[in-house]
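Colleague: Got a sequence here, can you model it:
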Amino acid sequence: MNGTRGAIEIHLKELLEEAGLSKNKFCQRAELQRSQLNGYLNNTITRLDIDVLIRICDTLNCSISDLLEYKPN
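Modeller: Take a look at the predicted model:
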């Protein structure tokens, strides 16, 4: 996500690799659509969905700070 004040970087790709999960298996476990997953993987999502973030963190057993990072301009 990008804006005039900074950006939120999503580290889902790295977390999936660490967990050794395929995209398909992760989508099944987190109950996500593939298009949702791709938006988070490609850092192109413009509005974060709290429910999706919870499902991602629950599925990967990680904290929100593992998943999201604020990068000031």
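Colleague: C-alpha only now, for contacts and for neighbours.
Modeller: Noted.
Colleague: Please enumerate the helices of the chain.
Modeller: 12-19, 23-30, 34-41, 50-60, 64-67 (DSSP state H).
Colleague: Could you report the neighbour count for the closest residue to residue 32 other than its chain neighbours?
Modeller: Computed as C-alpha to C-alpha, 6 or more residues apart in numbering, the closest residue to residue 32 that is not its neighbour in sequence is residue 52, at 7.6 Å. Close neighbours of residue 52, defined as other C-alpha atoms under 10 Å, add up to 16.
Colleague: And this one, please, so the two structures can be compared:
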Amino acid sequence: MPVKCHLSALMGKHKMTIQDVHEKTKLNRNTISNLYHEKVTRIDFETIEKLCGLFGCTIAELFEYIPNEPDI
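Modeller: Purely as a prediction, here's the structure:
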């Protein structure tokens, strides 16, 4: 997947669990878990806003675009 989610790193840095993020943001636990394990294919702007607000980060710190290698 060309987009990497850094939620797990941010949670580790802030010593938070999925439950902590759920309680502080009111986001669905499954949404947080899927982002943590990089299993999502789409995300709502509201979710991004809540996570960036919680961690005091930018979208670029939460997500990273990694282009695919061209086929040879």
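Colleague: Can you find the partner of the residue nearest to residue 32 of the first structure in the second structure?
Modeller: The equivalent of residue 52 of the first structure in the second structure is residue 47 (alignment by TM-score structural alignment).
Colleague: Redo the helices of the first structure as TSV? Include distance to residue 6 of the first structure.
Modeller: Converted to TSV, those look like this (distance: least, C-alpha to C-alpha, whole Å):
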stretch	distance to residue 6 of the first structure
helix 12-19	19
helix 23-30	28
helix 34-41	17
helix 50-60	20
helix 64-67	16
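Colleague: distance of the residue nearest to residue 32 of the first structure from residue 39 of the first structure?
Modeller: As judged by C-alpha to C-alpha, to the nearest Å, residue 52 of the first structure and residue 39 of the first structure stand 12 Å apart.
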